[in-house]
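Participant: generate a structure from the sequence data that follows.
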Amino acid sequence: MQKVVQLDDVSFNRFHFKIAGLTFGAHLTDGYVLGVIGFALAQIKPQMGLTPFWEGMLGSSALIGLFIGSLALGWVADYLGRQKIFCFSFLVISVASALQFFAHTPEQLFLLRVVIGIGLGGDFSVGHTMLAEFSPRKHRGVILGSFSVLWTIGYVAASFAGHFMTALGPEGWRWLLASSALPAVIILLLRIGTPESPRWLMRKGRSVQALAIVHRYFGPHVTLQAEMPSARQHSLLTLFTPRYRKRTAFNSLFFVCLVIPWFAIYTFLPSILQSMGLDKNFATDLLLSALLIVGALLGIVLTVFCSRRGFLIGSFLFLAACLVALSLLPTSMALWQIVCFAAFTLIMSAVSNLVGVFPAESFPTEVRSMGVGFATSMSRLGSAIGTLLLPLAIMHYGTATTMGLLAVILIIGALVSLAWAPETKGLTLVDASDTATNPRKKPVHQATSSF
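Facilitator: Sure thing, here's the model as predicted:
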């Protein structure tokens, strides 16, 4: 007779690989969607006569949609189930991506990219949630963090596609933006038939269905750690009750402080490099792309060997130091500027792995999608504001001062993490969400010490 095993402790199998692949495919699409707009804007700007305002609005449009989708669809997923949003989100992305080809005004393109962002935001909420709820704790950090590698590959693919498609002619931007529909449709078709999260079913009192899914995909000897049934319907205000408000604040603020510099800098990378006296060409793109991918892979290694908390705090401080150096170095010291920018790119890509880990491990099943969605929505709102304001900041204050302001945001992230970041490494989802309530408490199951 086989020994009974908890879902948290099962071996990694083909189903884990499939659900991870479907989630990672979504992040590849997300990276691609957010990456192509920078290249498309170079052609759209003269054709549509874009003002700096509309250039910023189009650059931040998908991020605005991500804010709305993460907030709204995360709540819906906790209410109706993960699987429905898991498929619906990519139906929305597929249709809106294809329609970008026919946009003729900034307003039309803005609305379509907001809709794409809504779909991506919903997927961020349920993708991380489903992956966390199916994954064994031994591999959860690596699996959740690995999405950053695929996001980076999507972002890098956007760079190569941008160079190729914008060279096709003045209408190349249409093919470039609409090309995101291809991976979206593939992912949508592959997601059909994905099972519901057994943890969500257990919370809804549907334990027979939950165990049937567990037995089908993991074997009859596998059981599920107790999830107390709850008929209560939670609202977003639940995230601000005494039980959840600290973890809500931490996950939202650290996420915001990481992604504002990321999206602000990389959306307008050509303008920033030009103001630093550096050229952005294919060779530069190739170097930055390699650094992003190497950084994402480095992040997986650091997630395995470092404490979650120590990795996050150390990265915030290092990234802030890089931007301070960039703000102080004169343009005559181009080599040192390149070194600082390369180091910033490498570590930013590495620590971005944690944005898929902390939110999913911090909230219990009953509000996990909503919590992940809220943190994601706040990060995208911050990113949208940063992306919108960056061209204006560079124009009025210069690159050096703007880099200094972004460094201040990273220091705030370090302080927030010092105060509130929990250590969730090596815990079950139930234990991890309990530990998130008291980040200073050292868990019994934890093998590594907090920072």
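Participant: only C-alpha atoms for contact and neighbour calcs from this point on.
Facilitator: OK.
Participant: tell me which element M165 falls in.
Facilitator: Secondary structure assignment for M165, by DSSP states H and E: helix 147-165.
Participant: who touches that helix?
Facilitator: Among residues not part of helix 147-165, those counted as contacts by Cα atoms under 8 Å, 6 or more residues apart in numbering are 23-25, 27-36, 39-40, 172-173, 175-176, 282, 285, 289, 292-293, 296-297, 349, 352-353, 356.
Participant: of the residues you listed, keep whichever come out buried.
Facilitator: By neighbour count, with 16 or more other Cα atoms under 10 Å, those hold 23-25, 27-36, 39-40, 172-173, 175-176, 285, 289, 292-293, 296-297, 349, 352-353, 356 as buried.
Participant: from the contacts of helix 147-165, which land in helices?
Facilitator: 23-25, 27-36, 39-40, 172-173, 175-176, 282, 285, 289, 292-293, 296-297, 349 (DSSP state H).
Participant: now for the helix or strand harbouring V372, which elements pack on it?
Facilitator: Secondary structure assignment for V372, by DSSP H and E: helix 368-397. Counting contacts by 3 or more Cα pairs under 8 Å, 6 or more residues apart in numbering; DSSP states H and E, helix 368-397 is packed against helix 52-80, helix 106-134, helix 245-267, helix 358-362, helix 399-420.
Participant: next, the second sequence, to be compared with the first:
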Amino acid sequence: MGFDPRGKLNSFLVSSAGFLLDGYDLSVISFAILFLQKEMSLTTFQEGLVNSASLIGMIFGSLLFGVLSDKLGRKRLMGIDLIIFTVFALTSALSLNFIEIFVSRIMLGVGIGGDYPVSSSMMAEFSPSKSRGKYLVGAVSMYWIGTLLSALVNLSFLPLGEYFWRFSFAFGSILAIPVILARLRLAESPRWLISKGKLTGEGIPTVEEENKGVKGITDLFNGKIFPVVLLASSIWFLFDVASYGIGLYYPAIFKQFAFPSNYEVIYATMVIAIGALIGYVFAELAVDSLGRRATLLSGLGLMALLLGIGGVIKITGVYLLPYFAIFVAMEQWAGAVTLFYPTEIFPTPIRSSAQGFATAFSRFGAVLGVVFFPTMTKVIGLSSSLIVFSITSAIAFAISLYFVRETKKMELEKIAIGLRKGQVKS
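Facilitator: So this is what the prediction gives:
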């Protein structure tokens, strides 16, 4: 596209705030579950369900909001999804039993899930092609800023006693309010306007160029497009099995195998978040220079290698902290690309729907990892569980090696597959 939309920095900050809230929410529950388990007499399986409840809600939210975003526009939905988050973050804080917190967190997940396709599509469509990767990776990195913030909030409220988690949950609800207000002033995506014939001019793609012969969601299941949807979704699915399977249990792992003190667990979680952010700094440098393909393959390959090594040498104790800090740094190389790649390879009329489908599919992998990780570690141990996750990462690497094509510094309308072209341009 021949224009650089004014206010793209504002769009970046306001759009990426949804990822910050996601990181905050999932990290808050991963520490709170250590106390909820006793307070609500949760079984191991119920613990997994509570930990994964927002991920389950994301499946429904991403599908629904992805489709609505393509029909109604990005801007209209960017406040609604976070209103849902705000309401149910508060009801989570007031929950008294398993059913109440499980349902609250499922509904909270609907809001978070809805934000993924809407915000990531908005980011891709506002970003200039030469540095689009930098903007998209930066947006995803906000997840770990949310994680770091959750640790600081938990640290502040922990002296209040065993019910501190209620204040941490409520703080998340308050955190979303200024983001909602800022989104009311956000401009509509120019590419969505172009796709609907509402924005024309010199240097701007035509409706036909933007839409690539695709008219709506039914084209998502076309014989040429749907296999690409499945491959992109499968890579993200396999990545999430390991990423969330381990990621939502860092506090529990540190508590059981390394640090007995709750404060030490929080500090360890902060180190993990800092490790992830360092990984994102290098990913930002790589994604527009080395490219998407090299960044993704490096991340998935090192994930498989590190998890395999950790499983074979049976790493435990305080060594888990530097081990997971290094792992999470490299994990982000893969995590960022798996998340935003669908927004680059699908045309505007189905971009958000495709991203919603891919998000939903990936959350199935996340739920599998989160629900079964506690049981798996009890049955086969932590080391063998790491090897299982190493295998899933290796499979994701193999699929990516076959499927992923380079998209760096290319205009979206030149990348996107349509009904007239069955593959991504290299």
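Participant: once you drop chain neighbours, what's closest to the residue most central in space within the second structure?
Facilitator: Computing the C-alpha centroid of the second structure and ranking residues by Cα atoms, centre = their mean puts L339 first, at 6.3 Å. With Cα to Cα, 6 or more residues apart in numbering as the criterion, L339 of the second structure has its nearest non-adjacent residue at 7.1 Å, and that residue is W236.
Participant: counterpart of that neighbour over in the first structure?
Facilitator: The equivalent of W236 of the second structure in the first structure is F255 (alignment by TM-score structural alignment).
Participant: go on, I112 of the second structure?
Facilitator: In the first structure, I112 of the second structure lands on L120 (TM-score structural alignment).
Participant: measure that match to A334 of the first structure for me?
Facilitator: Going from L120 of the first structure to A334 of the first structure by Cα to Cα, to the nearest Å gives 37 Å.
Participant: more neighbours: which of these two?
Facilitator: Ranked by neighbour count (other Cα atoms under 10 Å), L120 of the first structure and A334 place L120 first, with 30 against 14.
Participant: residue contacts, that one?
Facilitator: Taking Cα under 8 Å, 6+ apart as the contact definition, L120 of the first structure lies against A26, D30, G65, L66, G69, S70, S89, F90, I93.
Participant: change it to 6 Å
Facilitator: L66 (Cα atoms under 6 Å, 6 or more residues apart in numbering).
Participant: go on, the one 5 residues further on?
Facilitator: When contacts are counted by Cα under 6 Å, 6+ apart, S125 of the first structure is found next to S70, G74, S369, V372, G373.
Participant: count the neighbours of the residue lying closest to it once chain neighbours are set aside for me.
Facilitator: Setting aside the residues directly before and after it, S125 of the first structure is nearest to G373 in space (Cα to Cα, 6+ apart), at 4.4 Å. The burial count assigned to G373 of the first structure is 34, neighbours taken as other Cα under 10 Å.
Participant: to which residue of the second structure is G373 of the first structure aligned?
Facilitator: In the superposition onto the second structure, G373 of the first structure corresponds to G356 when matched by TM-score structural alignment.
Participant: surely its match and G61 touch.
Facilitator: No. Taking contacts as Cα atoms under 6 Å, G356 of the second structure lies outside contact range of G61: 8.2 Å.
Participant: the equivalent of G57 of the second structure over in the first structure: neighbouring residues, count only.
Facilitator: Using TM-score structural alignment as the criterion, the counterpart of G57 of the second structure in the first structure is G65. When counting by other Cα under 10 Å, one arrives at 28 neighbours for G65 of the first structure.
Participant: and for the one 4 residues further on?
Facilitator: G69 of the first structure has 29 neighbouring residues, counting by other Cα under 10 Å.
Participant: same check, this time on F160 of the first structure
Facilitator: Applying other Cα under 10 Å, we find 16 other residues in the vicinity of F160 of the first structure.
Participant: that one and T51 of the first structure: what is the separation?
Facilitator: Per Cα to Cα, F160 of the first structure is found 27 Å from T51 of the first structure.
Participant: would CSV of the contacts of S125 of the first structure with distance to Y155 of the first structure be doable?
Facilitator: What follows is these, written out as CSV (distance: Cα to Cα, whole Å):
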residue, distance to Y155 of the first structure
S70, 20
G74, 24
S369, 25
V372, 22
G373, 22
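Participant: just the closest of these to L389 of the first structure, please.
Facilitator: Within the set of those, S70 lies nearest L389 of the first structure; the separation is 22.0 Å, counting by Cα to Cα.
Participant: surely the closest one and G119 touch.
Facilitator: No. Here S70 of the first structure lies out of contact with G119, judged by Cα under 6 Å, at a distance of 8.4 Å.
Participant: looking at these two, which has the bigger crowd around it?
Facilitator: For S70 of the first structure against G119, the residue with the higher neighbour count under other Cα under 10 Å is S70, and the figures read 33 against 30.
Participant: give me the distance between that one and L150 of the first structure.
Facilitator: Using Cα to Cα, one gets 20 Å for the distance from S70 of the first structure to L150 of the first structure.
Participant: how about G277 of the first structure?
Facilitator: When G277 of the first structure is compared with L150 of the first structure (using Cα to Cα), they lie 31 Å apart.
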